[in-house]
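# got a predicted model here, sequence first, then my questions.
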Amino acid sequence: MSRLRLTFACGDYDRTRALEDGTVRPDGIDLTYLRLPVEETFFRMMRFREFEVAEMSMSSYVKSLDLHDPPFVALPVYTSRQFRHTGIFVNAESGIEKPGDLRGKVVGTPEWQLTANVWIRGLLADQYGVPVDSVEYRTGGQETPGRIEKAAVDLGERIRISPIGPAQTLARMLADGEIDAFQGPRVPSSFVPGGNVRRLFADPVAAEKQYFAETGIFPIMHVVVVRRDVYESHPWVAQTLTKAFYLAKQKAAAELYDASALRFMLPWLIPGLEEARALMGEDYWSYGLPGNEHVLSTFLRYHHQQGLSRRQYEPAELFAPETAEAFVI
């Protein structure tokens, strides 16, 4: 019997490397791994449905569920998780010294619907008393002009938001003081040592550890989606792929803790890993729905409150039901 051929578009991660090099092979599937930048993967999958399987922005995926015929079904596989206190930058002359000072300020953001920005706006509201509608937003390209939202967003009149000029960039506007702050997943080029752009949190790692201690949330950024026509024709691929992703992550976790020769160019990699496990638990980068309900529920609440989804979805609605048994190995 021939194996099912599927193309998988994803970033370059330790937790998916075994699927790319073939040391982990999904049962019955020949997986062609396309290593692409996340923005390209998201754009091509959202606009053209080019791949059978792809990494996907959690925000974009949830937004796609509002469509009459949702084009994807997700697996509870989180290829990206990241605290986002490090993603808030301010102009040093803006008068912003603490999170509460953002109220009434003008903040740049590449796209309203970016998952990182959904989390940033949500945590600022929940933890620091900065309601989403207390800020004025500008959207557009961070380093190059002309960026637009990947999908239409209808925010009504509650949110004050407008695009920047066609020749402007958010990084330059932040440096020049044309916007007071910037929120996004990538570090703006205007953030340089000794410059007039700095992070909002002087010690973002300490802020992120405190956030986790208070909330138990390690934010989920990306999931893996299967094109719905593929899933409906071959429903077994949901569980099979989820198992393979889990095994690849387990392999990466074991290799990461090999102290004989550091796997990545980070001098304190091993102590950092030990600290993360002590603070967050042995399986701090967990897959699956159990144990992640609170993280997902919080994100889904933010997503709906920020005008990105028509209703507040439940975590269990996000994933193919077959994946519930995938972690029983």
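All right, it came through fine.

# contacts and neighbour counts: CA atoms only from here.
Noted.

# so where do the helices sit in the chain?
Counting by DSSP state H, the chain has helices at residues 17-21, 38-48, 58-64, 115-128, 170-176, 204-215, 228-233, 236-256, 269-280, 293-305.

# closest one to Pro188 among the ones you listed?
Pro188 lies closest, by CA to CA, to one member of those: helix 170-176, at 5.4 Å.

# quick one: closest of the helices of the chain to Glu325.
Here helix 236-256 is closest among the helices of the chain (CA to CA), at 7.3 Å.

# quick one: list the elements packing against the closest one.
helix 17-21, strand 72-81 (3 or more CA pairs under 8 Å, 6 or more residues apart in numbering; DSSP states H and E).

# now the ones you listed in TSV, with mean neighbour count and distance to Asn91?
Formatted as TSV, those follow (neighbours: other CA atoms under 10 Å; distance: least, CA to CA, whole Å):
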stretch	mean neighbour count	distance to Asn91
helix 17-21	18	39
strand 72-81	24	27
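
# which among those is found nearest to Thr215?
Nearest to Thr215, of the helices and strands packed on helix 236-256 and by CA to CA, is strand 72-81 at 15.3 Å.

# show me what that closest one is packed up against.
helix 58-64, strand 220-227, helix 228-233, helix 236-256.

# same list, these, but as CSV with distance to Leu289 please.
Shown next, in CSV, are the helices and strands packed on strand 72-81 (distance: least, CA to CA, whole Å):
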stretch, distance to Leu289
helix 58-64, 14
strand 220-227, 12
helix 228-233, 19
helix 236-256, 12
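
# for Pro145, list the residues it contacts.
Neighbouring residues of Pro145 by CA atoms under 8 Å, 6 or more residues apart in numbering: 166-169.

# typo on my end, it should be Trp119
Trp119 sits in contact with 84, 219, 299, 302, where contact means CA under 8 Å, 6+ apart.

# now rank those residues by neighbours and give me the top one.
The most crowded member of the contacts of Trp119 is Phe299, carrying 27 neighbours; neighbours defined as other CA atoms under 10 Å.

# in contact with that one, which residues?
Contacts for Phe299 (CA under 8 Å, 6+ apart) come out as 118-119.

# ok so, going back, now the helices and strands packed on strand 72-81 as TSV including mean neighbour count?
Converted to TSV, the helices and strands packed on strand 72-81 look like this (neighbours: other CA atoms under 10 Å):
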stretch	mean neighbour count
helix 58-64	23
strand 220-227	24
helix 228-233	14
helix 236-256	20
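
# let's bring in a second model and compare:
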Amino acid sequence: MASKKLKIGVSDSDRTRPLANGEVPLDGIDAEISLMGVQALFNRQLKDHTFDACEFPIATYLRTLETPERPYVAVPLFPSRHFRLSCVFINKTKGIRTPADLAGKRIGMMVFDMAAAVWLRGIFEEHFGLPRTSPIYVSGGLDAPRSGDEHPQFYPEQFKIEHRTDASLAALLESGEIDALYTARAPSTWPSANVGRLFENPMEAELGYFEKTSIFPPMHILAIKRPLVEAAPTLPRKLFNAFAAAQEVARSKLFDSAALSTMLPWQLEALLQTEEKLGKDYWPVGFAKNRAMLDVFIRYMLEDGLITTPFTPESIFDGADILST
């Protein structure tokens, strides 16, 4: 790796800044680390493949494994996780009270294969009685109209999908032209008289889901260009060790109350409450601790029709040689 800087692209978070600012060294790797917004990062990588190693949308990664070139090798690290029950918004005039009430309704989403949508379709069908194919899905831009997909998408035939280019999904939700929205970030029309969350107490609902499944859903994974792994087989292990160490640094800063690392006044109490309810290892790294979760996510991808290969969790890390983590 000495002859060329390894270009690494990641979102700006407390888990990645220790790598970008040098607090956590990259063992023997000369790297150039770029921090940027998630959507810009993904659009850039999926169009131009700018980075050698990148925080990568996990559903899209699985789809790349069905292409002849299989361009990336994943490492069992998950830089972004999120309970997405808090990210389902509804038009409050439509009488929607539970996920099952979304049957036959029009649901907006920005990216069909984003992990948030894959998890929500799977969770709502498996745990809340909403068949994934019963709604009509409306694709578009969140807070501004969008003329088309920002990076390549695949729309399985089993779903009813419409594309809107004349208005934002946020505006369509407020006007009632769509009934609900699956999103990774809140729409600009929330909160308002017409727009609310499906779950009035999302933390309670998400804790209930965790108690059933022990899953804190990942949105992203770390992926490396396959030719680089083939040329330097130790690279996945080195990146794994560095990213895992950076996550430990992030946790230690939340624990340190000498000077708060966030603007949350009860930062330490929030950490302690989270670890009491989810366990101290609630953001697990490595293969073994994530195997059962990956089984579920692969199943949801198959049920969506986004992939056709019944991958095993082991097989999706082919080439990384770090399944002992």
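Perfect, thanks for sending it. Bear in mind that the values here come from a model prediction, so they are computed numbers and not experimental data.

# where does the TM-score land?
Overlay of the two chains. TM-score (TM-score structural alignment, normalised by the length of the second structure): 0.95; 323 aligned residues with a CA RMSD of 1.5 Å.

# returning to what we had before: and of the helices of the first structure, who's closest to Gly194 of the first structure?
helix 170-176 (12.1 Å).

# pull the residues that contact that closest one.
90-91, 108-110, 139-143, 179-182, 188-190, 196-197.

# quick revisit: so which of the contacts of Trp119 of the first structure comes closest to Val132 of the first structure?
Closest to Val132 of the first structure out of the contacts of Trp119 of the first structure is Tyr302 (9.9 Å), distances taken as CA to CA.

# the second structure: which residue goes with the closest one?
Superposed on the second structure with TM-score structural alignment, Tyr302 of the first structure falls opposite Tyr300.

# residues near the spatially closest residue to its match that is not a sequence neighbour, how many?
Closest residue in space to Tyr300 of the second structure, ignoring its immediate chain neighbours: Gly122 at 5.4 Å, by CA to CA, 6 or more residues apart in numbering. By other CA under 10 Å, 21 other residues sit near Gly122 of the second structure.

# counterpart of Gly122 of the second structure in the first structure?
Under TM-score structural alignment, Gly122 of the second structure pairs with Gly122 in the first structure.

# in this structure that match contacts Pro219, no?
No: in this structure Gly122 of the first structure lies outside contact range of Pro219 using CA atoms under 8 Å: 11.2 Å.

# what's the spatially most central residue of the second structure in contact with, if anything?
What sits nearest the mean C-alpha location of the second structure, by CA atoms, centre = their mean, is Met219, with 1.6 Å. By CA under 8 Å, 6+ apart, Met219 of the second structure lies in contact with 57-58, 78, 80-82, 114-116.

# got a list of what Ala100 of the second structure touches?
By CA under 8 Å, 6+ apart, the neighbours of Ala100 of the second structure are 124, 128-130.

# let's see 10 Å
By CA atoms under 10 Å, 6 or more residues apart in numbering, Ala100 of the second structure lies in contact with 124-125, 128-131, 134.

# Gln250 of the first structure too?
15-16, 18, 244, 256, 283, 286.

# cutoff 6 Å now
Neighbour list for Gln250 of the first structure: empty [criterion: CA atoms under 6 Å, 6 or more residues apart in numbering].

# again, but for Arg121 of the second structure
Per CA under 6 Å, 6+ apart, neighbours of Arg121 of the second structure: Arg132.

# tell me how far it lies from Asp143 of the second structure.
From Arg121 of the second structure over to Asp143 of the second structure the distance is 22 Å, taken as CA to CA, to the nearest Å.

# check Gly37 of the second structure too.
16 Å.

# which of those two has more neighbours?
Between Gly37 of the second structure and Asp143, counted using other CA under 10 Å, the more crowded position is Asp143 (17 against 11).

# hang on, the more buried one packs against Ser168?
Yes: if you go by CA atoms under 6 Å, Asp143 of the second structure and Ser168 touch, sitting 5.1 Å apart.

# and Pro18 of the second structure, how close does it get to Ala205 of the second structure?
Distance of Pro18 of the second structure to Ala205 of the second structure, given as CA to CA: 32 Å.

# quick one: contacts for the nearest residue to Phe182 of the first structure once chain neighbours are set aside?
Leaving aside its sequence neighbours, Phe182 of the first structure sits nearest to Gly108 (CA to CA, 6+ apart; 4.6 Å). With contacts defined as CA under 6 Å, 6+ apart, Gly108 of the first structure is in contact with 137-139, 182.

# now do 7 Å
By CA atoms under 7 Å, 6 or more residues apart in numbering, the contact list for Gly108 of the first structure reads 137-139, 170, 179, 181-183.

# same deal with Ile29 of the first structure?
3-6.

# out of the residues you listed, which end up buried?
Using 16 or more other CA atoms under 10 Å as the burial test, those include Leu6 as buried.

# from the contacts of Ile29 of the first structure, which is closest to Val153 of the first structure?
For those, the nearest to Val153 of the first structure is Leu6 (31.3 Å; CA to CA).

# counterpart of that closest one in the second structure?
Aligned counterpart of Leu6 of the first structure in the second structure: Leu6 (TM-score structural alignment).

# could you find the counterpart of Ser233 of the first structure in the second structure?
Per TM-score structural alignment, Ser233 of the first structure is aligned with Ala231.

# so how far is Lys225 of the second structure from that match?
Per CA to CA, Ala231 of the second structure is found 10 Å from Lys225 of the second structure.

# overlap in contacts, the two.
Joint contacts of Ala231 of the second structure and Lys225 (CA under 7 Å, 6+ apart) do not exist.

# any idea how far Ile136 of the second structure is from the match of Ser233 of the first structure?
Per CA to CA, Ala231 of the second structure is found 46 Å from Ile136 of the second structure.

# now swap in Asn241 of the second structure and tell me
Counting by CA to CA, the gap from Asn241 of the second structure to Ile136 of the second structure is 43 Å.

# now do Asp179 of the second structure
Note on Asp179 of the second structure: its distance to Ile136 of the second structure, by CA to CA, is 10 Å.

# which residues touch Phe280 of the first structure?
Check again: residue 280 of the first structure is Met, not Phe. Per CA under 7 Å, 6+ apart, neighbours of Met280 of the first structure: none.

# so what does it match up with in the second structure?
Aligned partner of Met280 of the first structure by TM-score structural alignment: Leu278.

# ok, now how distant is its match from Phe255 of the second structure?
16 Å.
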